[in-house]
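Asks: Below are the sequence and a predicted model for it; my questions follow.
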Amino acid sequence: MNKEQLLKRKAEISALLADETRSIDNLDEIGTELRDINDQLAAIEKREQLMKDAADINTGTALETRTIQKFNTENPEQRELGTDSLEYRNAFMNYVLKGEAIPSELRADAITKTGDVGSVIPQTVLNKIIEKIEAVGMILPLVTRTAIKGGVTVPTSTVKPVATWVAEGAGSDKQKKTTGSITFNYHKLRCAVAASLEVDTMALPVFESTFINNVVEAMTKAIEQSVISGTGAGQPKGILAETPEEGQALDVAKIEYKTLTDAEAALPLEYEANAVWVMTKKTFMDFAAMVDANGQPIARVTYGLNGKPERVLLGRSVVLCNYIDSFSTATAGEAFAFLFNFKDYILNTNYQMGVKKYEDNETDDLVTKAIMIVDGKVADKNSLVVLKKATTV
């Protein structure tokens, strides 16, 4: 319907509603129709007004309108300008964080040259922090893990009964069984790293994840270090802190083929099944440089199905670590390699590693910490063969 028809129908409805003597059954439908008519009339009037304004502009009779936008009310001489100003830095932060455009009044009316690019365009930050890599995690998977309550004594035995052949009707001598013991204590290992509140709220998320990775890596390194060379005082007792059985501590003046054969000869037959070599990569490469009479290398490096190197000396696996000195840098009388079955070392973690975050109320610093209750000892040292650098070389 056009405007005249809409106005006519609106008048009819108004008259119908004003007649009090007449009953209306479809009052809801009439109300809906009336609202629809009003909407159509409003749209028609708006369209007519726009057409009138356009006609006035074409004939030049329209009034001129101006929009005044206020930018700066401060004294230009007192206002800091340039990309070093506080306003620009705040605007640039909002641009980076929220995508808000930098106001035009903060941008200088000049041509950007190549030498100016670095001061106004931020460098892209890769979501990764490059750090020096440390070799950790080679020892812990090999040792025996327990969760015994601190102070508990674990019995050990060094004597086994012996069976004897006897004649018919005869008996054998009665034998006793003697036992020793290993007692696990409470040694707390703690690592805490703090960051100020400002750093924690403004730094990249990768910064926080790197914090946690560093703490866990530091704890792992400390535990593995103690497994190899711990003193036993306030920390686990390491493998090299044990005194090898008689004949199983060898002085080595020179790395040669006989070094390997002497070590294998010192290892008891009963313990050779699961014993492995432990040394640095540099020491292993000294062994790898040896060749037999036919020029074939003594050491072997094979690759498994996953392509991971598997190092072997005379058929025995080699575990590389940095918790022991190399032969070339070791001092006289210091161990540079050893044979051992890591299953004979018990690492007891009474409280597993837990990473927590808390706030220092005095400084508002946010601290990331990790705590463990750890102790470890050699349960059976019969598989230990230690190679030490000879006093005279």
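Replies: Structure's in. What do you need?

Asks: alpha carbons only for contacts and neighbour counts from here, please
Replies: Noted.

Asks: Show me what stretch 226-240 is in contact with.
Replies: Surrounding stretch 226-240, the residues in contact under the criterion Cα atoms under 8 Å, 6 or more residues apart in numbering are 187-188, 241, 323-324, 335, 345, 374-378, 386.

Asks: Name the nearest residue to Leu41, ignoring sequence neighbours.
Replies: In space, and not counting its chain neighbours, Leu41 is closest to Lys3: 6.7 Å by Cα to Cα, 6 or more residues apart in numbering.

Asks: Report how many residues lie close to the one you found.
Replies: Residue crowding around Lys3 was assessed by other Cα atoms under 10 Å; the count is 13.

Asks: swap in Leu387?
Replies: Here the count is done by other Cα under 10 Å, and Leu387 has 24 residues near it.

Asks: Same check on the one 5 residues further on?
Replies: Residues within reach of Thr392, counting by other Cα under 10 Å, total 9.

Asks: Check whether it really touches Lys254, as I assumed.
Replies: No: with contact defined as Cα atoms under 8 Å, Thr392 does not reach Lys254; the gap is 10.1 Å.

Asks: Just the buried residues of whichever helix or strand Met93 is part of, please?
Replies: Assignment of secondary structure by DSSP states H and E places Met93 within helix 86-98. Of the residues in helix 86-98, those buried by neighbour count under the rule 16 or more other Cα atoms under 10 Å are 87-88, 91-92.

Asks: Second structure for comparison follows:
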Amino acid sequence: MENIKTASVEQIIARLAEIQTEMDKDDADLDALNTEADELLARKAELKSEAEEKELKRSALLNRLNEGTVVANPVSPKKEDDDMLERKAFMDYVISGKTPEAGVLQRADAAGVSSNLGVLIPNHVQQEIIQEVKKIHGRLYGKVKHLNLPGGVEYPIGSFEATFKRITETTVSDRQNPGGITGSIIFKYNIGEIRLSRTLLQTVLSVPTFEAELAKVIAEAYVKAMDEEILTGDPTKQQLEGILTKTGIKTIEINEDEMKDWKTFQKKIMAKLPLGMKNKPYEYIMSNGTFEGNIMTLADDNNRPVYTETVNPVDGWVDARIKGHGVTLVEPELLPDFDTAAAGKVFAVLWVPGEAYAINSNMQFSTVRYMDHEKNEEVTKALVINDGKVLRPDLIYQIKKVAKPTTGA
């Protein structure tokens, strides 16, 4: 590498991978490679330190800008009676604004979990929220990888995967040898808010009912927002990284005539996918209009539909598939219907969700109350820290509508 001092983290990681390959060659200059590796690792450590320092400063600034109840003492273990006291105090705080007594609902300062984020939601309610989130299945959020890692730290992408390897008396399995996957990511401390309706919660009298209603409201709002940001998020706005807005994602182009013919549709997609991705559980994302109006009209030479659709009799959820691969249906605001999409617009996504994308969060929700003087009303909002990143762009394809080719006279 010509100039190590100006190299990026990605360039350094790529060069280190090259050195690992070069060192096995018979004519390798091991002394030179060793010296270069030392310089690269030193530069990488500098960049990591700079990134961590910047993120910690940013996190501290965000905490200062957030309004809320500032409490900074660690929470001690609680008995069963204390637990109900805490739950009742939290209900009173959300509904009436009554400030909890000293020692109740307090949180300790920690990296990305500051006392400035407001009153901590009791653990019992946290679990209710998590269970509600799990119930909302079949959407994008439930399909991606979920992590609980410290923010502001650089993580090699290969560390999120593993490989199988035989061991002998002289060899052991490498913990981070994911088949040549290189690159790294840094999760940030992005704060998201969910504004709660006082009128909805003020009518609830019992603690368990209040907790169930609150968990449902927060979970539904949270999952809806995560689904949207996984597709269209903008990191410059403190959102998740969106797979439609990220640069460098490969595309598959299909015109109107090709969309009507199953053989051409199949060929256009399968010809693009590498063999390694074909063997993975890839899935589609598209609008209901595209699935109903275009996919469900496709049939093979024996007039057999290429799709399957089953409905869960319990919750009415539709399980849609194309040639055995799952289809997540989203609103046309996120992905337009193929028939109404303009040329050049992405109308569907093909991806391997569990490997291609990850959301990082400790799911520790808190609440803050403040007065909106412009509307002259009190606002209660739930806050959570999280971030989302594309791990494997090579496992994502944007399917784009293009104009039909013009034919000469």
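Replies: It's in. From a predicted model like this one, the values you see are computed outputs, not experimental measurements.

Asks: Which stretch of the second structure lines up against the helix holding Met93 of the first structure?
Replies: Structural correspondence for helix 86-98 of the first structure: none found in the second structure, per TM-score structural alignment.

Asks: Just the ones in strands from the contacts of stretch 226-240 of the first structure, please.
Replies: Cross-referencing the contacts of stretch 226-240 of the first structure with the strands (criterion: DSSP state E) gives 188, 335, 345, 374-378, 386 as the overlap.

Asks: Turn those into TSV, including neighbour count and distance to Asn361 of the first structure.
Replies: Formatted as TSV, the entries for these read as follows, by neighbours: other Cα atoms under 10 Å; distance: Cα to Cα, whole Å:
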residue	neighbour count	distance to Asn361 of the first structure
Lys188	15	24
Ala335	23	48
Tyr345	22	42
Val374	24	30
Asp375	28	33
Gly376	29	36
Lys377	24	40
Val378	23	43
Val386	28	51
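
Asks: ok, so of those, who is nearest Glu359 of the first structure?
Replies: Among these, Lys188 lies closest to Glu359 of the first structure (Cα to Cα), at 21.6 Å.

Asks: Looking for the alignment partner of that closest one in the second structure.
Replies: With TM-score structural alignment as the criterion, Lys188 of the first structure pairs with Ile191.

Asks: Determine the longest helix present in the first structure.
Replies: Of all the elements of type helix in the first structure, the one with the most residues (DSSP state H) is helix 27-59.

Asks: Can you check which part of the second structure that helix sits on?
Replies: In the comparison with the second structure, helix 27-59 of the first structure aligns to no range at all (TM-score structural alignment).

Asks: do the same with stretch 328-341 of the first structure
Replies: Residues 339-352 of the second structure are where stretch 328-341 of the first structure aligns, taking TM-score structural alignment as the criterion.

Asks: distance between the matching stretch and the chain's centre?
Replies: Going by Cα atoms, centre = their mean, to the nearest Å, the spacing between the C-alpha centre of stretch 339-352 of the second structure and its chain's C-alpha centre is 20 Å.

Asks: Stretch 320-328 of the second structure now?
Replies: Taking the mean C-alpha point of stretch 320-328 of the second structure and that of its whole chain, the gap between them comes to 21 Å (Cα atoms, centre = their mean).

Asks: Pull up the distance across that stretch, start to finish.
Replies: 7 Å (Cα to Cα, to the nearest Å).

Asks: residues making contact with that stretch?
Replies: Applying Cα under 8 Å, 6+ apart, the set of residues contacting stretch 320-328 of the second structure is 138-140, 281-286, 295, 306-310, 319.

Asks: So which of those is surrounded by the most neighbours?
Replies: Comparing the contacts of stretch 320-328 of the second structure by number of neighbours (other Cα under 10 Å), Met286 comes first, having 24 neighbours.

Asks: what do we get in the first structure for that residue?
Replies: With TM-score structural alignment as the criterion, Met286 of the second structure pairs with Met279.

Asks: Verify the stated contact: that match with Leu320.
Replies: Yes: the pair Met279 of the first structure and Leu320 passes the contact test of Cα under 8 Å, sitting 5.3 Å apart.

Asks: just to revisit the earlier point, going by contacts, tell me the helices and strands next to the longest helix of the first structure.
Replies: If you count contacts as 3 or more Cα pairs under 8 Å, 6 or more residues apart in numbering; DSSP states H and E, helix 27-59 of the first structure packs onto helix 3-18.

Asks: Tell me the residue in the first structure aligned with Tyr222 of the second structure.
Replies: Going residue by residue (TM-score structural alignment), Tyr222 of the second structure aligns to Met219.

Asks: Count the neighbours of that match for me.
Replies: Met219 of the first structure sits with 19 neighbouring residues when counted by other Cα under 10 Å.

Asks: That one: helix or strand, and which one exactly?
Replies: In this structure, Met219 of the first structure is located in helix 205-229 according to DSSP H and E.

Asks: do Asn274 of the first structure as well
Replies: When the helices and strands are read off by DSSP H and E, none of them contains Asn274 of the first structure.

Asks: So the aligned partner of Leu273 of the second structure in the first structure versus Ile13 of the first structure, what's the distance?
Replies: Aligned counterpart of Leu273 of the second structure in the first structure: Leu267 (TM-score structural alignment). Computed as Cα to Cα, the Leu267 of the first structure to Ile13 of the first structure distance reads 112 Å.

Asks: if you count what's nearby, which of these two comes out ahead?
Replies: Counted by other Cα under 10 Å, Leu267 of the first structure and Ile13 do not tie: Leu267 has more neighbours, with 21 against 15.

Asks: Tell me which residues touch the more buried one, please.
Replies: Remark: with contacts taken as Cα under 8 Å, 6+ apart, Leu267 of the first structure is in contact with 248, 339, 383-385.

Asks: Which of those residues fall within strands?
Replies: Counting by DSSP E, those place 339, 385 in strands.

Asks: okay if I get the contacts of Leu267 of the first structure as a markdown table plus distance to Arg145 of the first structure and neighbour count?
Replies: Conversion of these to a markdown table gives the following (distance: Cα to Cα, whole Å; neighbours: other Cα atoms under 10 Å):
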| residue | distance to Arg145 of the first structure | neighbour count |
| --- | --- | --- |
| Gln248 | 26 | 23 |
| Leu339 | 20 | 25 |
| Ser383 | 18 | 26 |
| Leu384 | 19 | 28 |
| Val385 | 22 | 28 |
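
Asks: Mind filtering the contacts of Leu267 of the first structure down to those shared with the second structure?
Replies: Comparing the contacts of Leu267 of the first structure with the second structure on both residues aligned by TM-score structural alignment, their matches' Cα atoms under 8 Å, no contact is found in both.
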